[in-house]
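*Asks:* sequence first, then the predicted structure, then my questions.
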Amino acid sequence: MQDVAIIIPSHNEEENVPLIHAELRKTFANLPDYHLITWFINDGSTDGTLAAIKTAQAQDADVHYIDMSRSFGKEAGMYAGLSTAKADLYAVMDADLQDPPAMIPDMLAGIRDGYDMVGAARTDRSGEPPIRSFFANLFYKIINAISTTPIVPGARDFRVMTQQVVTAVLSLSETNRFSKGIFGWVGFKTKYLPYTNVERKHGKTSWSFWSLFRYSLDGIIDFSDAPLAFVSWIGTISFIGSFIALLFIVIRAMIFGDPTPGWPSLVSIFLMIGGLQLLALGIVGRYIGKIFVEAKDRPIFIAKEIK
């Protein structure tokens, strides 16, 4: 019998904790060759999530939890669970039941077939606002165009992994974590199972449009230097364009004279060049900011209680 540790980052999931616990127990009741170990990561919840987890633990000795000292985010929660749990196989999933536990048997079957990692990929985004779906699809197109790390469109963090994969993932100990990129970067034989989108059961997602936008920017910066190349090319093109414009102005003044002293369009050129410089500084600043955070080498999470 193999132990399977299910890592469930939870932030304000009071109503969903008992539901996902019940669904997992029902799923593994039909898997006699596997032993379920559930790890809830309470990521600074302000509702009764921790109490719900403790209730589940009182009913099931194979339920464990990590109570974070504050909210460190889902990425830190996954890292905390994977680095703390001990098992033969590991799985990561959300607490809101958008990751169907019914897919776990097929994922485990994929591991038996020789895959090192079996994940889930949504084939649609029904139930999401159209603008959010548009930018999500745009993100996958952009990052796969500029990054050498493959990221499957619609891929979720929901997946089953072998110990070897988890060891590789944990070896990437950067503070700025983008797990979809990390899972792709470590490689290994991977399979994705398609499924239709499932809406969360209770509560509201903590992922706003702005937080998802910042998360996507982090992913691009973490796994590509294309933005730096982009501003370099913009600077080169701007310099060449300005040089050509200068030649044109000098030649025109030599032939036709310069009837407009002060030339107001000079101000426009200054503003354009200044804007490009600020854009370049902003992009470079994002990379420097990432370096600054990593150089401080702060822990990825702080646990208040592990039980």
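*Replies:* Yep, it's here. Since the model is a prediction, treat every value here as computed from it, not as a measurement.

*Asks:* contacts and neighbour counts: CA atoms only from here.
*Replies:* Fine.

*Asks:* just the helices in the stretch 201-307 of the chain please.
*Replies:* 209-223, 226-256, 265-296 (DSSP state H, counting those that start in this stretch).

*Asks:* buried deepest among those helices, which one?
*Replies:* helix 209-223 (a mean of 16; mean count of other Cα atoms under 10 Å).

*Asks:* packing partners of that one?
*Replies:* Contact here means 3 or more Cα pairs under 8 Å, 6 or more residues apart in numbering; DSSP states H and E; on that basis helix 209-223 packs against helix 130-146.

*Asks:* comparison target below:
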Amino acid sequence: MPKLSIVVPCYNEQEALPLFYPAVEEVVQKISNLEIEYWLVDDGSADQTLEEMRKLHAMDPERVHYLTFSRNFGKESALYAGLEAATGDYVVVMDADLQDPPSFLPKMYSIIQTGEYDCVGTRRIDRTGEAKFKSFLSNKFYSVINRVSQNNIVPGARDYRMMTRQMVDAVLSMKEYSRFSKGIFSWVGFKTKYLEYKNVERVAGTTDWSTWKLFKYAMDGIADFSQAPLSLAVWLGTTSFVLSIIGLIFVIIRHFIEPANSAFGWSSMICIILLLGGLQLLCIGIVGRYIGRIYMQVKNRPIYIIKEKK
């Protein structure tokens, strides 16, 4: 009998977990000839999420497993830990807040069973209930990253997806310290079919993803899968250099043509110095961001540290 592993990264989901488990169970029990296991990953929650996981494990110790981190390592680390722990022939990743509809699971399984696809993902076709500015930034992010990266990330794509063991192993083979799963899922390839749905509100609790955190996450994604910022630094430096040469030639020519008016004053000079200095700092900052990622990678620190596992 094939096995399906359900991986659920959790951070402060004490209110959602008691609702998540019965909702998913109601759906998966309708899928015949399929063994189910759960892997709940506590990403160093500050509430009673771990206690709720222990309760679920006590109710069904054979199928419900959990692991908790020694501190908060981030959702990407929790997702990776869950994939490492999963033993199923197929693995599905979903959130505990039920924004990923469990009702899709039978359809996802039936599609992946045909052998035509290695992954069945989901994408939101609208963002009803979400702040307009947040939605605007999200839409622009997909537009930008698909232009500057060789990977094609489907707009609105969620981490909610069902994958074959072969694809999961490919994802796990990427031992990157800085992880951007949407980009990784795209980079490893494999044929993927996307199911569309409208935005679903959280069943309980509040999201930890503020606009600022999402912005930083987007910047990490661009840095992880594109060298465009480095190219931008090169072009800015080149443009600045060319304009400086043109300006220098202009000043020399004007000195010989109009000697009396050749002095521009210190204000103009300060503006030019600040402009060039700002461009230099911008370019150094871009290069430094990439060097920082290299620095963290070569340290070879673990992606996560487990405190408790059942």
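*Replies:* Now that the structure is in, tell me what you want to look at. Remember, it's a predicted structure, so these values are computed and weren't measured experimentally.

*Asks:* which bit of structure 1 covers stretch 298-307 of structure 2?
*Replies:* Under TM-score structural alignment, the match for stretch 298-307 of structure 2 in structure 1 covers residues 295-304.

*Asks:* ditto for stretch 145-154 of structure 2
*Replies:* The aligned range for stretch 145-154 of structure 2 is 143-152, by TM-score structural alignment.

*Asks:* start to end distance for the matching stretch?
*Replies:* Stretch 143-152 of structure 1 stretches 10 Å from its first residue to its last (Cα to Cα, to the nearest Å).

*Asks:* ok, residues contacting it?
*Replies:* 121, 140, 180-181, 184-185, 220, 223-224, 226 (Cα atoms under 8 Å, 6 or more residues apart in numbering).

*Asks:* ok, now stretch 155-165 of structure 1?
*Replies:* With Cα under 8 Å, 6+ apart as the criterion, stretch 155-165 of structure 1 contacts 87-94, 99, 104, 107-108, 111, 116-122, 179-180, 186, 188, 192.

*Asks:* which ones among those residues are found in helices?
*Replies:* 104, 107-108, 111, 179-180 (DSSP state H).

*Asks:* of these, just the buried ones, PyMOL syntax please.
*Replies:* To isolate the buried ones among these in PyMOL, judged by 16 or more other Cα atoms under 10 Å, type:
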select buried, resi 104+107+108+111+179+180
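
*Asks:* SS state for residue 40 of structure 1?
*Replies:* Following DSSP: H, G, I helix; E, B strand; the rest coil, residue 40 of structure 1 is assigned to strand.

*Asks:* now do the contacts for it.
*Replies:* 7-10, 53, 63-66, 81.

*Asks:* recalculate using a threshold of 6 Å.
*Replies:* Contact analysis of residue 40 of structure 1 by Cα atoms under 6 Å, 6 or more residues apart in numbering lists 8, 65.

*Asks:* with residue 67 of structure 2 instead?
*Replies:* Contact analysis of residue 67 of structure 2 by Cα under 6 Å, 6+ apart lists 41, 308-309.

*Asks:* swap in 7 Å and give it another go.
*Replies:* Applying Cα atoms under 7 Å, 6 or more residues apart in numbering to residue 67 of structure 2 gives the contacts 40-42, 306, 308-310.

*Asks:* how about it, what's its match in structure 1?
*Replies:* Using TM-score structural alignment, residue 67 of structure 2 lines up with residue 66 in structure 1.

*Asks:* with adjacent residues omitted, what lies nearest to the spatially most central residue of structure 2?
*Replies:* Nearest residue to the geometric centre of structure 2 (Cα atoms, centre = their mean): residue 180, 3.9 Å. The shortest distance from residue 180 of structure 2 to any non-neighbouring residue, by Cα to Cα, 6 or more residues apart in numbering, is to residue 221 (5.5 Å).

*Asks:* counterpart of the one you found in structure 1?
*Replies:* In structure 1, residue 221 of structure 2 lands on residue 219 (TM-score structural alignment).
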